[in-house]
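Novice: For reference, the sequence and a predicted model appear below.
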Amino acid sequence: MKTEKYKILLVDDDETLCALLSEFLQAEGFEVETLHTGDAATERLLQSDEFDTVVLDIMMPGMSGLDVLRSVRAKRQVPILMLTGRGDDIDRIVGLEMGADDYLGKPCNPRELSARIKAIIRRTENSLGNGLDTKPIVHTQLHGIELDTGTRTALINNTPLPLTSAEFNALSLLMTRAGQTISKQDMTQEVLNRPLEAYDRAMDVHISRIRQKLSSEGINDVIKSIRGVGYQMLTEQQPSQSDD
């Protein structure tokens, strides 16, 4: 069990906002480091793997949050929560497609930000302190995919499959409930630890990325979309088929 404070990197060019959010998060028990440029954030994240979560503003002068995300995801799988404008749906989708774990619209309520960070940590840690829930370790094999929730590793033919925190949880949920249709609402709650929001595309994008990564390893058509409902991982007895 982790006993030290969870460490958060907060990246936003608004220094006043950073100070306010940092003060609140520290009062919530987090250790917080703040940076105000994309260049500084990229350099810090590529040099260290000490952060439990990164809170990253998309709209920054110079190197944008999306630029940071692209650079970091090439080498690190640290969970990243994007801060976006309330109506910036395109930026949200692009960020998710590039590997962000989730997003939160600005201006954000500090309590909501803290809750989102805790949700991200809850799904990436096996044994959580501070009253957070724990889940049993599960080892699952299906369609040549091997998942271990203890080490949070995914393998295909003994080759590591790189997955973000959200992607790992989504694939794990689908595999452990193979043959069952899981609603988008339930998947969002169980994978992202938050309710499904209006016009919420986060889960759709995470599933799309999982499919692309499986396809690159020769595993196709094992995750079925149930139109208007949700998703289903086919069992090995079910024939692979295209989405409805």
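Specialist: Cool, the structure landed.

Novice: make it CA atoms for all contacts and neighbour counts henceforth
Specialist: Noted.

Novice: ok, now how distant is the residue nearest the centre of the chain from Ser165?
Specialist: The residue lying closest to the centre of the chain (C-alpha atoms, centre = their mean) is Asp101, at 2.4 Å. Separation of Asp101 from Ser165 (C-alpha to C-alpha, to the nearest Å): 7 Å.

Novice: As a check, name the ranges of all helices in this structure.
Specialist: For the chain, helices defined by DSSP state H occupy the ranges 15-27, 38-47, 65-73, 89-97, 110-124, 165-176, 184-192, 202-215.

Novice: Redo these as JSON lines? Include mean neighbour count and distance to Asn158.
Specialist: Below are the helices of the chain laid out as JSON lines (neighbours: other C-alpha atoms under 10 Å; distance: least, C-alpha to C-alpha, whole Å):
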{"stretch": "helix 15-27", "mean neighbour count": "15", "distance to Asn158": "40"}
{"stretch": "helix 38-47", "mean neighbour count": "17", "distance to Asn158": "26"}
{"stretch": "helix 65-73", "mean neighbour count": "20", "distance to Asn158": "22"}
{"stretch": "helix 89-97", "mean neighbour count": "19", "distance to Asn158": "26"}
{"stretch": "helix 110-124", "mean neighbour count": "18", "distance to Asn158": "22"}
{"stretch": "helix 165-176", "mean neighbour count": "22", "distance to Asn158": "16"}
{"stretch": "helix 184-192", "mean neighbour count": "19", "distance to Asn158": "25"}
{"stretch": "helix 202-215", "mean neighbour count": "19", "distance to Asn158": "14"}
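
Novice: take the one below as the second:
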Amino acid sequence: MTILIVDDDKEIADLVEIHLIAEGYEVYKAYHGKHALEILQKVEIHLIILDIMMPGIDGIQLCKQIRENNAVPIIMLSAKSADGDKIQGLAMGADDYVTKPFNPLELIARVKSQLRRYTQFNNGQNGEKSEHQIQLENLSINRETHTVIAYEKEVKLTPIEFEILYLLASNRGKVFSTEEIFERVWNEKIFEANNTVMVHIRRIREKIELGSGASQIIKTVWGVGYKIE
């Protein structure tokens, strides 16, 4: 599988490349946003590791441009003090983030997790025995084809967004805390308070709801979490 590293720090890009190649991945590197977009036009990329702080087109704007027509998983790299940048990156469509300085083994683990989900998403497969179709009043989800219809309009979701929506829709009426959602979807424990789940929920709502101001599908249970009736 092919992975694109986008980082203007060549030492970090080279370090990540070494670990990815050791795992058997084919690696492309870009040191600025324009070069990254050129690679994406020529090569099928299965995952992007994207630094936020870059000259010219920064990582957040690049993420937004990529998300206009590509659902490839994106892992953002961000400075530990830049919480606002991390939230903004997630809001633009990133699937996950890793803070600098980072352990390369942690990054590799996140890469593998995202690629497993992306592969299942594209192949329309999962390891669970469940009904393929979930039909609600204004929402239809097909697990086999990974398609979502909201208010009679097909909606394009990233693999992470699809997993969150499917989790809520397949457990109608059950309230999931942000911690539960994170642990079920990302398959790892949440060790610190963050807004990752909240930002993804907001993105899903923007795509599947009518924008009237009140949430029509995903309900917030204040102080507890989220549910779909």
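Specialist: The structure has been received and is ready for your questions. Quantities reported herein were computed from a predicted structural model and do not represent experimental measurements.

Novice: Can you give me the TM-score here?
Specialist: After superposition, the two chains reach a TM-score (TM-score structural alignment, normalised by the length of the second structure) of 0.89; 224 aligned residues with a C-alpha RMSD of 2.2 Å.

Novice: what sits in contact with each of Asp101 and Ser165 of the first structure?
Specialist: Residues within reach of Asp101 of the first structure and of Ser165 at once, by C-alpha atoms under 8 Å, 6 or more residues apart in numbering, are Pro79.

Novice: what residue of the second structure is the furthest out?
Specialist: Outermost residue of the second structure (C-alpha atoms, centre = their mean): Glu137, 26.3 Å.

Novice: how about that one, what's its match in the first structure?
Specialist: Residue correspondence to the first structure (TM-score structural alignment): Glu137 of the second structure is matched to His143.

Novice: cool, and Asp51 of the second structure?
Specialist: Using TM-score structural alignment, Asp51 of the second structure sits opposite Asp57 in the first structure.

Novice: what residues are up against its match?
Specialist: Contacts of Asp57 of the first structure by C-alpha under 8 Å, 6+ apart are 11-13, 64-65, 82-84.

Novice: thinking again about what came up before, how much space between the residue nearest to the centre of the first structure and Met203 of the first structure?
Specialist: In terms of C-alpha to C-alpha, Asp101 of the first structure sits 10 Å off from Met203 of the first structure.

Novice: doesn't Thr164 make contact with the residue nearest to the centre of the first structure?
Specialist: Yes - using C-alpha atoms under 8 Å, Asp101 of the first structure is in contact with Thr164, at 6.8 Å.

Novice: To which residue of the second structure is Leu104 of the first structure aligned?
Specialist: Using TM-score structural alignment, the equivalent of Leu104 of the first structure in the second structure is Val98.

Novice: Can you tell me how far that match is from Val185 of the second structure?
Specialist: For Val98 of the second structure, the distance to Val185 of the second structure (C-alpha to C-alpha) stands at 17 Å.

Novice: and what of Val199 of the second structure?
Specialist: For Val199 of the second structure, the distance to Val185 of the second structure - C-alpha to C-alpha - is 14 Å.

Novice: follow-up on the earlier one: identify the residues contacting the residue nearest to the centre of the first structure.
Specialist: 79-82, 164-166.

Novice: on that earlier part again, settle this for me: the match of Leu104 of the first structure is touching Ile74, isn't it.
Specialist: No - with contacts counted by C-alpha under 8 Å, Val98 of the second structure stays clear of Ile74, the gap being 10.9 Å.

Novice: of the two, who's got more company?
Specialist: Comparing Val98 of the second structure with Ile74 by other C-alpha atoms under 10 Å, the one with more neighbours is Ile74, at 25 against 21.

Novice: and the alignment partner in the first structure of that one, what does it touch?
Specialist: Residue pairing (TM-score structural alignment): Ile74 of the second structure is matched to Ile80 of the first structure. Neighbouring residues of Ile80 of the first structure by C-alpha under 8 Å, 6+ apart: 53-56, 100-102.

Novice: follow-up on the earlier one: is it possible to export the contacts of Asp57 of the first structure to TSV including distance to Arg92 of the first structure?
Specialist: Output for those, formatted as TSV (distance: C-alpha to C-alpha, whole Å):
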residue	distance to Arg92 of the first structure
Val11	17
Asp12	16
Asp13	19
Ser64	13
Gly65	11
Met82	8
Leu83	9
Thr84	7
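
Novice: just the residues you listed now: which is nearest Thr124 of the first structure?
Specialist: Proximity of the contacts of Asp57 of the first structure to Thr124 of the first structure (C-alpha to C-alpha) peaks at Met82, which lies at 16.9 Å.

Novice: Thank you, goodbye.
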